[in-house]
Each structure stands twice: as structure tokens, then as C-alpha cells.
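> what follows is a protein structure lacking sequence information:
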């Protein structure tokens, strides 16, 4: 880990508002995985963003907007996030969203293992399959092929397809944050 977690007692004045916002938001959404140390210091991408509160506030705002959108089913969102995390080998992302997928959507170990290995599981429902295919195609680079885009439009409509494309891009950024700062899975 390249950026030490910041305990609440050690926050600078410019970090406190972001810390409070992220702590509240993370606690409200994520209880399926470890997001902080015992002393309250944030882990994951949130710690990195806290080290640079000016940019971190913008990143947190984008994260909040992605969280509020909810135009596609959450199980499909989790598949797209896991495909993205696996593509970049972002350990904390795989850990966190794997736990969410299993706890909230009963994703099997077999399905999770296939996603993490970069494979397309054969037991995905239609929404999950569309999310998987779109994420995998975007991560290969180039223009999203028309059949995959059209499939997403049929499943999620224009607004949902937009969200899915933005979600993959957002989690590419989260993956870069996690990998760039060598953020590990909590012990």
C-alpha cells in the first residue's frame, strides 16, 4: 500500500468534509465487505481519494452519481464491475464486489470464479449476460460493436445502456486507483 490509511484523528481540515461524506455514503451502501480499519480509517479507493481531497471530492461525486442512477439491475451492475476489476487485476475491487454479488445476489463460487478468470459464465441471466458482453467488449478497446450495443439497448433502454457504459469507465478508473496505489484486500 503506497498511501497509508488516515485515521480520523489525523485528518487535516480540508480532508474532514470528504471523509465525513465518504464514511456516511460507504456505511449506507456497503456492509458486505471491509471498508475501514478499526480506528475508522477508510480503505479501498476512498483512502486514496482522501489523500487528495480536491480531486477526491470530484471522484466521490462521480461515484455517488453512479450509485444513484440504478437504471440497470444491480446483479448486472455487479457482473460489469467484476469483469472490469478482473480485466485489470484490481484485487480490492474483485474482493469487494465479489462479496456484494454473493451476499446480495447469491452469485455462486463457480460463476464468480469464471468472471474473475476473465471467462463468461454459462449461467448468467439475460441482463447479466448483456452487461458482461458490453463490459468485455469495451475493455478490449475500440468502438463498441453494434450487436452488443443493440443488445444492451433492448435489455436496458438508452438510459440504462448509457449507465452501463459509464459504469465500466468509472470502474476502470477505480481499478487504476487501486492498482496505482497498490491497495490490497484487507486481511
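Looks like it came in fine. All figures in this text were calculated on a predicted structure; none of them were measured in a lab. Numbering: from 1, shown residues only.
> rest of the way, CA atoms for contacts and neighbours
Will do.
> what sits against the closest residue to residue 15 other than its chain neighbours?
Computed as CA to CA, 6 or more residues apart in numbering, the closest residue to residue 15 that is not its neighbour in sequence is residue 53, at 5.7 Å. Counting by CA atoms under 8 Å, 6 or more residues apart in numbering, residue 53 touches 14, 15, 18.
> use this one as the comparison:
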């Protein structure tokens, strides 16, 4: 199926959308340029795939989402726990672009093995996660798969391993990437070949 909001080159965007394009491009190149070059976010015509068409379609909402994503990136969260949370959430929603774009980050920026990242991307808990990654998987998996409150024992274990500030930060990641995964699925964001 074709993307419902296909990527557009900068010159085909409104001035407000161009601002979002430039902001997204600068930040994405800064982060993903460090991810081993193993995933494509810029098309040959200079358009950006993934969440940008979704963010840019309504620039005022997109700027708000992008600001939240930037703020989350500044939280003191262990990189492996962050990627475990994102991949576990993306896997639950079967958000192809989300898992496609975060496998390289999990490997090149967060120290997970390729196998661990791929297991997470299909909703399985891999062997050999750090204690931070392990408790993050338990928390994220429970929250995206089970209605109702997080059990006290998972909360206490997570706070004991990560600290309350990191746990709350991870909850923001899980919620944010659930939202982004739903949006990517709704617009049928294509995974580059």
C-alpha cells in the first residue's frame, strides 16, 4: 500500500512545512548520522520519510511533537533502556517504520546486539539484556499489552534498578512512541527498501 502522506521534497511544501522539514532534517542527521548509516531517512529527491510527513502535515502539532521528542532525548536515560522501550512499544503496534529506524540506533548507539534489537522489534524479550534493559522490557511490555495499572512489583523493581526519575522518563518514552507508532501506522509510513 502507498503511504497516505508520501514524503515531499522541500520545494513542494508550504513555508510552515519547510520549517518543519529543516528542523527534522537537522536533528535527524545529527542523531541518525551516528547510527552506522544503516537506515535511510532521506529520499533521493531530498524528502524525508518516516514521521516527517505526519509531523509536517499539520506543522503546529508537528512542532509540538518534535519539541517533546527533543526534550525526551535530553533525559538521563541509559541508551539501552531507551531503545528497549521504543522497540518494545513499536513492536506492540507493529509499526514497521518505528522498528526499522530504531534497530540501527539500538545496535550502534545503545550497545544492543543485532539479534537483541531484532528480537525486540518483533515483540520478543531477548537473552542477555542489562538489568536496566530487562526491567524496561518488563515495564514497557506490560504497559502496552495489559490494560490497567502497572503492578506494584514491576514499579518497585524498576525504581530500584533505574531510579524514579528514569522510570518516569521511560514512561514518557513509551507513551510518546505509542502515539508516534499509531500515527505512522495510520498514514501507512513506508519502510524504505
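It's in. Everything numeric here is computed off the predicted structure, so don't read it as measured data.
> map the residue nearest to residue 15 of structure 1 onto structure 2.
By TM-score structural alignment, residue 53 of structure 1 lines up with residue 59 in structure 2.
> measure its match to residue 26 of structure 2 for me?
Distance check for residue 59 of structure 2 against residue 26 of structure 2: by CA to CA, to the nearest Å, it reads 16 Å.
> may I ask you to name the longest helix in structure 1?
helix 146-180 (DSSP state H).
> circling back: distance to residue 117 of structure 1, neighbour count and secondary structure added to the contacts of residue 53 of structure 1, as TSV?
Shown next, in TSV, are those (distance: CA to CA, whole Å; neighbours: other CA atoms under 10 Å; DSSP: H, G, I helix; E, B strand; the rest coil):
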residue	distance to residue 117 of structure 1	neighbour count	secondary structure
14	40	13	coil
15	37	20	coil
18	35	21	helix
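> return the member of the residues you listed nearest to residue 109 of structure 1.
Taking CA to CA as the measure, residue 109 of structure 1 lies nearest residue 18 of those, at 35.2 Å.
> corresponding residue for that closest one in structure 2?
Per TM-score structural alignment, residue 18 of structure 1 is aligned with residue 20.
> now its match: how far from residue 48 of structure 2?
11 Å.
> also residue 152 of structure 2?
42 Å.
> now swap in residue 66 of structure 2 and tell me
Distance of residue 66 of structure 2 to residue 48 of structure 2, computed by CA to CA: 14 Å.
> and what of residue 28 of structure 2?
With CA to CA as the criterion, residue 28 of structure 2 and residue 48 of structure 2 are 10 Å apart.
> who has more neighbours, the two?
Neighbour count, other CA atoms under 10 Å: between residue 28 of structure 2 and residue 48, residue 48 has more, with 23 against 15.
> can you give me the helices for structure 2?
Counting by DSSP H, structure 2 has helices at residues 15-32, 52-57, 59-73, 79-92, 96-108, 114-121, 131-145, 152-162, 164-186.
> looking at those helices, spot the one closest to residue 8 of structure 2.
Among these, helix 52-57 sits nearest to residue 8 of structure 2 (CA to CA), with 7.6 Å.
> other SSEs contacting that closest one?
Under the contact criterion of 3 or more CA pairs under 8 Å, 6 or more residues apart in numbering; DSSP states H and E, helix 52-57 of structure 2 touches helix 15-32, helix 59-73.
> count the residues that sit near the closest residue to residue 187 of structure 2 other than its chain neighbours.
Using CA to CA, 6+ apart and skipping residues adjacent in sequence, the residue nearest residue 187 of structure 2 is residue 4, 4.9 Å away. Other residues lying near residue 4 of structure 2 total 15 when counted by other CA under 10 Å.
> quick one: contacts of stretch 117-130 of structure 1?
Residues outside stretch 117-130 of structure 1 that contact it (CA under 8 Å, 6+ apart): 73, 75-77, 79-80, 83, 86-87, 111, 114-115, 132, 148, 151-152, 155.
> now do the same contact list for the aligned partner of residue 181 of structure 1 in structure 2.
Applying TM-score structural alignment, one finds that residue 181 of structure 1 aligns to residue 187 in structure 2. Contacts for residue 187 of structure 2 (CA under 8 Å, 6+ apart) come out as 3, 4, 5, 54.
> about what we covered before: quick one: the match of residue 18 of structure 1 and residue 73 of structure 2, what's the gap?
Using CA to CA, one gets 18 Å for the distance from residue 20 of structure 2 to residue 73 of structure 2.
> again, but for residue 45 of structure 2
Per CA to CA, residue 45 of structure 2 is found 28 Å from residue 73 of structure 2.
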